[in-house]
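**Student:** sequence unknown, structure follows:
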């Protein structure tokens, strides 16, 4: 089959099915080249059609605090003063880069969570 830009869900399913069939193709073989092309086409289609939900970093931080049994007072070492912690967690104040780095390290979170707008 000659592959082209995927425009429909049916074409998407066909491309995924074919990619699974040739997934273990020998490097450098025609099937390997086809697989590479299919993966690019599949990703392009999914990037255009599947919208990932926006993640609220404050909700993630609050969830992580709850998992660890932490209170606002426990976050003063990471975020700053009692007032800063309260302002950040209530959304009245924006996270600074330094706070984001500390929170990322403290909770072992991916940096990408802090980059979303």
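**Tutor:** Structure's in. What do you need? What you see is a predicted model, and the numbers here were worked out from it, not measured in a lab.
**Student:** For the rest of this, base every contact and every neighbour count on C-alpha atoms.
**Tutor:** Fine.
**Student:** remind me, longest helix of the protein?
**Tutor:** helix 30-49 (DSSP state H).
**Student:** Remind me what it packs against, helices and strands.
**Tutor:** Packed against helix 30-49, as judged by 3 or more Cα pairs under 8 Å, 6 or more residues apart in numbering; DSSP states H and E, are the following elements: helix 9-21.
**Student:** Got another one to weigh against that:
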């Protein structure tokens, strides 16, 4: 069974949560609560996963601007987060990296994500490739 992205469902989710740049601590806490709900949902559709990705980007931007010394987000940690959020196993990324060994090396932090793999991750998660490179 192939899942398809439903634009109407996604639009309804957007209307429900009204994503926007985070400017206050209260907005930041609201978005973190939404992320937690989305991550703890037993069965997420493509639309909810895309919304989760959007909120993660908004949180990272806010944290970079407001908590620069505490920002520990790296391409590696972003990949691990996206894998967890999308219930992916290392084998699910063989198509991106080309081999199980390379996937394991990247996940273990022994190898950096290069530009080619960042582009493939960008396509896989529908996110900017810049999130996956230093």
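**Tutor:** Perfect, thanks for sending it. Since this is a predicted model, take the numbers as computed values, not measurements.
**Student:** Report the buried residues of the longest helix of structure 1.
**Tutor:** Buried residues in helix 30-49 of structure 1, defined by neighbour count with 16 or more other Cα atoms under 10 Å: 31-32, 34-35, 38, 41-42, 45.
**Student:** One more: stretch 100-112 of structure 2?
**Tutor:** When burial is assessed from 16+ other Cα under 10 Å, stretch 100-112 of structure 2 yields the following buried residues: 102-104, 106-107, 112.
**Student:** Relative to residue 63 of structure 1, how far out is the counterpart of residue 88 of structure 2 in structure 1?
**Tutor:** Under the alignment (TM-score structural alignment), residue 88 of structure 2 maps onto residue 70 of structure 1. The gap separating residue 70 of structure 1 from residue 63 of structure 1 is 10 Å, by Cα to Cα, to the nearest Å.
**Student:** what does residue 10 of structure 1 give?
**Tutor:** With Cα to Cα as the criterion, residue 10 of structure 1 and residue 63 of structure 1 are 38 Å apart.
**Student:** cool, residue 42 of structure 1 as well?
**Tutor:** 33 Å.
**Student:** cool, residue 95 of structure 1 as well?
**Tutor:** Relative to residue 63 of structure 1, residue 95 of structure 1 is positioned 17 Å away (Cα to Cα).
**Student:** Residue 36 of structure 1 now?
**Tutor:** Taking Cα to Cα as the measure, residue 36 of structure 1 and residue 63 of structure 1 are separated by 39 Å.
**Student:** next one: residue 112 of structure 1
**Tutor:** Separation of residue 112 of structure 1 from residue 63 of structure 1 (Cα to Cα): 17 Å.
**Student:** Pick out whichever of the two has more residues nearby.
**Tutor:** A count of neighbours by other Cα atoms under 10 Å puts residue 63 above the other of residue 112 of structure 1 and residue 63, at 13 against 8.
**Student:** Alignment lookup: residue 106 of structure 2 to structure 1.
**Tutor:** Residue 106 of structure 2 is assigned residue 88 in structure 1 as its aligned equivalent, the criterion being TM-score structural alignment.
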